[in-house]
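**Q** Pasting the sequence and the predicted coordinates here, then a few questions.
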Amino acid sequence: MPVIDVKHLTKTYTTYKRGAGMGQTFRSFFKREEVSVQAVNDISFAIEQGEICGMLGPNGAGKSTTIKMLCGALYPTSGEISVLGYSPARDRKRYVGKIGAVFGQKSQLIWDIPPVDSFNMNKAIYGISTPDFNHRLEELAALLEISQVIEKPTRVLSLGERMKCEFVMAMLHQPDILFLDEPTIGLDVIAKVKIREFIRQMNKKLNMTCILTTHDLEDVEELAHRVIVINHGEKVFDDSLQRLKVFLGEKKQVSFTFVESVQNTPFDNDYTKVVERPSDFQVTLEVDTARISISDFLENISRKHGFSDISVKELPIQQVVMNIYESAQA
């Protein structure tokens, strides 16, 4: 039986159009035009105990709204949510003790006091015994290597140190389910590696279920067993990471800055597609690495053109969604 069961979930917001200029602003005091925005549209999925599920989608796709409804912070407009047998919005008081949450752009820490004082506040809120609290705090601080920083005021900590403390706040009561919304946003490579390793260890040790929303495909590749892609409030993909790679075709995005103009140079062929040409000397290409290795591709380009700069990246999430739509239409 799944620990998270979502059926036909929908969330619609009602907002108002005010218009621009003094005249329209004045009229809006007496009559406002209602605008309905459907953030989530008829989404269904189920997640098993101990699973790490990545939730992908471009900005405004409905990922964060879905997470907030699963946490109980928002009431759904329609549909059903069952998490650990609870209805998150209706059973919030009993439910919140079973979950943890880390939001990359919202902090649980109090700015002017040390994180350890915020940890003690959570100890009281969740009714954690002193021996359990001390043991868990020592273990978590050691795993995240923040034993020396938790007594400094939060405001003087680096972003990486604050995010590690956010994870301690979320994990002190040992939740059954952890919701992660952009947990590595803005972090450097080293901090990202530490956070990912921590999530893996907690998942393995506690058999903890994790829902991860992110724009970082590396987070998903390193952590997730399964991927759900949402676009315009609708679920467009729900399967394993391996299946997602089939949709992507193992493609990379390669950007060049050439030493001479390539304005009239064609690059499109069976394994390469031009994504954009920012200038006469720059071009970004989508390369199918299932058909040609990156090393062979770069060697082919270097034989014909000299370049001064190059970057190789995963496809952006917008391109991921586009490829999924193209595959479905085909």
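**A** Nice, I can see it.

**Q** Please count neighbours and contacts with C-alpha atoms only from this point.
**A** Noted.

**Q** hey, where'd the helices end up in the chain?
**A** Ranges of helices within the chain are 21-28, 63-71, 92-95, 115-126, 130-144, 159-171, 189-206, 217-223, 241-248, 294-304, 317-329, based on DSSP state H.

**Q** the inter-axis angle of the longest one versus helix 130-144?
**A** So the one you mean is helix 189-206. If you take axes from the mean of the first three to the mean of the last three C-alpha atoms, to 10 degrees, helix 189-206 sits at 140 degrees to helix 130-144.

**Q** hang on, the earlier thing: His232: which of the helices of the chain is closest?
**A** Proximity to His232 (C-alpha to C-alpha) singles out helix 63-71 among these, at 9.7 Å.

**Q** other SSEs contacting that closest one?
**A** Here helix 63-71 touches strand 33-47, strand 177-181, going by 3 or more C-alpha pairs under 8 Å, 6 or more residues apart in numbering; DSSP states H and E.

**Q** And here is the other one:
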Amino acid sequence: MSQVIQVRDVARTFTVRRKKGLLRADRLVVEAVRDLTFDVAAGEFVGYLGPNGAGKSTTIKMLTGILAPSAGRIRVAGLDPSRRRTALARRVGVVFGQRTTLWWDLPLKDSFTLVRHLYRVDRERHRARLAELCEVLDLGPFLHKPVRQLSLGQRMRGDIAAALLHDPPVLILDEPTIGLDVVTKAAVRGFLRGLNAERGTTVLLTTHDLGDIERLCRRVMLIDHGRLAFDGTVDQLMATAPEETSIEDVVTRLYTGAAPETPRA
């Protein structure tokens, strides 16, 4: 299987100022990510977990070209994200659960039209893909409503559709089910599962909702303090703490250091 995402010895540091007295400030170097190495093969559905501040969002920003690594090498769909960000955008779809990519005051359908022009998608191809996404995600009832009038669940389905209109082979999701009700969450999970199984789309999912991991992911990576603490299947993860009965308890033990680190699969 070809490796769609390759991360090699990646580090990312930030310099922050910490106030010291009234007129002075110290410069502090913070390691958000360090010595990070992993691959994601074509067609995989991988969960990427970690507590707040562990380095998940920094990793996602480097994979999408928003940030450049301080050290190491990254390739996504064969491209260096920070150097080929525009070209990468045509091969990768990205959804940030807490930040919409849609135009707030425009009807949802008009947002999709703008997305078509941004990605230079052929009109007929766009029409066919939009019809497919509208059917699967049930977008029809609110296509003509301004984005600002949509519920969180409707907006999230719209964001997912916008990320997939150009039919990218890679989808990166950052908290895509945050704040969704049970019914909408089940619908989004079902859509993502089908997208991966039927179209072979490679999916990297970051989430704090471990129900997403249990229902969608075959492989799980855990990052803690900027380093990869676990990389393996869900079954292998559960085997690290056989006395526990839920994935939430196992993950908590790994975060707190109560369970031993396992070799990468």
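**A** Received the coordinates, thanks. This structure is a prediction, so every number in the text was calculated from the model and none was measured.

**Q** List the TM-score for the superposed pair.
**A** The TM-score (TM-score structural alignment, normalised by the length of the second structure) is 0.93; 261 aligned residues with a C-alpha RMSD of 1.7 Å.

**Q** Rebuild the helices of the first structure as CSV, extending it with distance to Val35 of the first structure and mean neighbour count.
**A** Compiled in CSV, these are given as follows (distance: least, C-alpha to C-alpha, whole Å; neighbours: other C-alpha atoms under 10 Å):
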stretch, distance to Val35 of the first structure, mean neighbour count
helix 21-28, 13, 12
helix 63-71, 18, 21
helix 92-95, 29, 13
helix 115-126, 39, 17
helix 130-144, 45, 15
helix 159-171, 36, 22
helix 189-206, 39, 15
helix 217-223, 33, 17
helix 241-248, 35, 16
helix 294-304, 48, 12
helix 317-329, 26, 14
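
**Q** Now check Arg120 of the second structure against the first structure: what is it aligned to?
**A** The equivalent of Arg120 of the second structure in the first structure is Gly127 (alignment by TM-score structural alignment).

**Q** Nearest residue to Asp39 of the second structure in space, please, no chain neighbours.
**A** Gln6 (4.7 Å; C-alpha to C-alpha, 6 or more residues apart in numbering).

**Q** isn't that neighbour right next to Asp80, touching?
**A** No. Assessed by C-alpha atoms under 8 Å, Gln6 of the second structure is found out of contact with Asp80, at 9.9 Å.

**Q** Show me whatever sits in contact with both of the two.
**A** The contact sets of Gln6 of the second structure and Asp80 overlap at Ile74 (C-alpha atoms under 8 Å, 6 or more residues apart in numbering).

**Q** Identify the residue of the second structure aligned to Val229 of the first structure.
**A** Under TM-score structural alignment, Val229 of the first structure pairs with Leu222 in the second structure.

**Q** So which bit of the second structure is stretch 74-86 of the first structure matched to?
**A** Going by TM-score structural alignment: stretch 74-86 of the first structure matches residues 67-79.

**Q** Now do Lys204 of the first structure against Lys93 of the first structure, distance only.
**A** For Lys204 of the first structure, the distance to Lys93 of the first structure equals 27 Å [C-alpha to C-alpha, to the nearest Å].

**Q** re earlier: which one of the helices of the first structure lies closest to Ser311 of the first structure?
**A** By C-alpha to C-alpha (comparing all of the helices of the first structure), the closest turns out to be helix 294-304, at 11.1 Å.

**Q** Pull up the aligned stretch in the second structure for that closest one.
**A** Going by TM-score structural alignment: helix 294-304 of the first structure matches no residues.

**Q** helices or strands next to that helix in the packing?
**A** Where contact means 3+ C-alpha pairs under 8 Å, 6+ apart, helix 294-304 of the first structure is not packed against any helix or strand.

**Q** how does it look with 10 Å?
**A** Counting contacts by 3 or more C-alpha pairs under 10 Å, 6 or more residues apart in numbering; DSSP states H and E, helix 294-304 of the first structure packs against strand 251-258, strand 282-288, strand 307-314.

**Q** quick one: contacts of the last one?
**A** This points to strand 307-314 of the first structure. Strand 307-314 of the first structure is contacted from outside by 216-218, 250-260, 281-287, 294, 298, 301, 320, using C-alpha atoms under 10 Å, 6 or more residues apart in numbering.

**Q** PyMOL command for the buried members of those?
**A** The buried residues among the contacts of strand 307-314 of the first structure can be selected in PyMOL (16 or more other C-alpha atoms under 10 Å) with this line:
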select buried, resi 216+217+251+252+253+254+255+256+257+258+281+282+283+284+285+286+287+294+320
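
**Q** Let me know the distance separating the closest residue in space to Lys61 of the second structure that isn't next to it in sequence from Glu31 of the second structure.
**A** Sequence neighbours aside, Leu67 is the residue nearest to Lys61 of the second structure in space, at 5.4 Å (criterion: C-alpha to C-alpha, 6+ apart). Separation of Leu67 of the second structure from Glu31 of the second structure (C-alpha to C-alpha): 14 Å.
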